[in-house]
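Enquirer: coordinates only, sequence not included:
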């Protein structure tokens, strides 16, 4: 049974020391899934909705970065054992984006994997999504972020029927407490792109225009 954070600011603490089961070393998966908007009779008259999953992250040594499909397009990514703009699973930052669902056709959406071996080296993450192309049709997405830790209940943050005309949404914040625990917080705040979200949450990056084409 999943634990749903229903209101902005709601939190849930995941204690990794209290996990049960046989897969306690399995990866932590942050999943974004949504209704692709191209099913059914009426769906034939609508273009598919393409959301992109990304994250800001900060390490305990003070280093910061962000990972999303625009950043690691054009061959700037790699496999989970390489340190690239797609992240790295087996060494710092212990965070790896599984790849861009460019067409919005994947059944399971997009995923970011976090290595449990690195949870005490990571300080915080903000999980975000944005609409790469087209109008802001959030109400049609039914988007949900799930934080799945093997041996614990999955934590869900649902976007709900949002009507904002801004195309960038910070959905959840993950605070890594340094004691083998993670606190998940519901955000669901809307912004005019990466830089606007950056200013709202104090990351301090500089931005230039990018493209996946």
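Expert: Received it, and whenever you're ready, just let me know what you need. Quick caveat, the model's predicted, so the values are computed rather than measured. Residues are numbered from 1 along each chain as shown.

Enquirer: going forward, measure contacts between C-alpha atoms and count neighbours the same way
Expert: Will do.

Enquirer: which non-adjacent residue is nearest the residue positioned nearest the centre of the chain?
Expert: Centroid-nearest residue in the chain, with Cα atoms, centre = their mean: residue 127, separated by 3.8 Å. Closest residue to residue 127 apart from its sequence neighbours, by Cα to Cα, 6 or more residues apart in numbering: residue 55 at 4.5 Å.

Enquirer: any idea how far residue 5 is from residue 182?
Expert: Distance of residue 182 to residue 5, given as Cα to Cα, to the nearest Å: 14 Å.

Enquirer: take the one below as the second:
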């Protein structure tokens, strides 16, 4: 049976989409780390999901607008009035990526740009399952095969805005980790950084055989090359593009 035969609900258990745990751990500035090893989750499939949606004020505006139409039905025939900060929100395209470094010294990136989707049963043991361009409920997901944890030195998960329009302050983005055991781990990208184009969200490091997740939530104004510089990956970067769908 292939690895991905077990990634989805109803197809098996060992690398399933979660363990049904209803509670979660929030990584914050005050509590920035958690050990996957200590909670018995340093093996199997680690699922990392990015999701985002409109921020609450935009939703409240639409709710108020709907109420106004009920009281004043003739407004239905007027041109729609939309707050300026919601202009183009539907075009915001957040991408999830992962910089990896293995214990043999090999380095690289898994991301939608350049169709660098990775591999799950061979190096780098990191696989992007898809590219969500609309902020749907499923979001974007990267799978990590922790059965090869001894070959993984560190993984830096990051989020960037593909269309280069700063908009982190207009979305409610959350990255959620679903380990093979124990509660899910949530990291909110909730710090005020309206001009940032990328964010280093969290690091997974192999520290003397212990897998530790550390919150970063470090916003930058550049892209992958700037994250590379900040975390010392030492790779060469060029311009990349997504394939058309």
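Expert: Sure thing, it's come through. Predicted model, so just to flag it, every value in this text is computed and none were measured.

Enquirer: returning to that earlier point: what does the residue nearest to residue 127 of structure 1 correspond to in structure 2?
Expert: Under the alignment (TM-score structural alignment), residue 55 of structure 1 pairs with residue 98 of structure 2.

Enquirer: the longest helix seen in structure 1 vs structure 2 - mean distance after superposition?
Expert: Longest helix of structure 1, by residue count under DSSP state H: helix 194-201. Superposed on structure 2, helix 194-201 of structure 1 shows a mean distance of 0.8 Å to its aligned residues (mean Cα distance after the TM-score superposition for structure 1).

Enquirer: contacts for that helix, please.
Expert: Under the criterion Cα atoms under 8 Å, 6 or more residues apart in numbering, residues 168, 170, 190-191, 204-207 lie in contact with helix 194-201 of structure 1.

Enquirer: now swap in stretch 187-195 of structure 2 and tell me
Expert: 26-28, 166-170, 172-176, 201, 215, 217, 219, 221.

Enquirer: if we go to 7 Å?
Expert: The contact list for stretch 187-195 of structure 2 (Cα atoms under 7 Å, 6 or more residues apart in numbering) reads 26-27, 166-169, 173-176, 217, 219, 221.

Enquirer: just stretch 141-148 of structure 2 next, same as before
Expert: Identification of contacts with stretch 141-148 of structure 2 by Cα under 7 Å, 6+ apart yields 42-50, 120, 125-130.

Enquirer: in strands only, show me those residues.
Expert: Taking DSSP state E, the ones among the contacts of stretch 141-148 of structure 2 that sit in strands are 45-50, 126-128.

Enquirer: and the two most separated of those?
Expert: Using Cα to Cα, these span at most 16.3 Å, a distance reached by 45 and 50.

Enquirer: in structure 2, what residue corresponds to residue 166 of structure 1?
Expert: Using TM-score structural alignment, the partner of residue 166 of structure 1 in structure 2 is residue 196.

Enquirer: I'd guessed its match sits against residue 219; true?
Expert: Yes. With contact defined as Cα atoms under 7 Å, residue 196 of structure 2 reaches residue 219; the gap is 5.9 Å.

Enquirer: who has more neighbours out of the two?
Expert: Ranked by neighbour count (other Cα atoms under 10 Å), residue 196 of structure 2 and residue 219 place residue 219 first, with 24 against 21.

Enquirer: which parts of structure 1 are helices?
Expert: 40-43, 194-201.

Enquirer: picking that back up, buried subset of the contacts of helix 194-201 of structure 1?
Expert: Neighbour counting by 16 or more other Cα atoms under 10 Å classes 168, 170, 190-191 among the contacts of helix 194-201 of structure 1 as buried.

Enquirer: closest to residue 151 of structure 1 among these?
Expert: Among these, and counting by Cα to Cα, the member closest to residue 151 of structure 1 is residue 170, at 26.6 Å.

Enquirer: who are the contact partners of the closest one?
Expert: Counted by Cα under 7 Å, 6+ apart, residue 170 of structure 1 has contacts 126-129, 187-190.

Enquirer: try 8 Å
Expert: 126-129, 187-191, 197.

Enquirer: distance check, the equivalent of residue 126 of structure 2 over in structure 1 against residue 120 of structure 1.
Expert: Applying TM-score structural alignment, one finds that residue 126 of structure 2 aligns to residue 95 in structure 1. Separation of residue 95 of structure 1 from residue 120 of structure 1 (Cα to Cα) stands at 12 Å.

Enquirer: please identify which of the two sits among more neighbours.
Expert: residue 95 (28 against 16).

Enquirer: please tell me how far the closest residue to the more buried one other than its chain neighbours sits from residue 31 of structure 1.
Expert: Nearest non-adjacent residue to residue 95 of structure 1, counting by Cα to Cα, 6+ apart: residue 114, 4.6 Å away. For residue 114 of structure 1, the distance to residue 31 of structure 1 equals 11 Å [Cα to Cα].

Enquirer: and the two? Which one has more around it.
Expert: Counted by other Cα under 10 Å, residue 114 of structure 1 and residue 31 do not tie: residue 114 has more neighbours, with 24 against 20.
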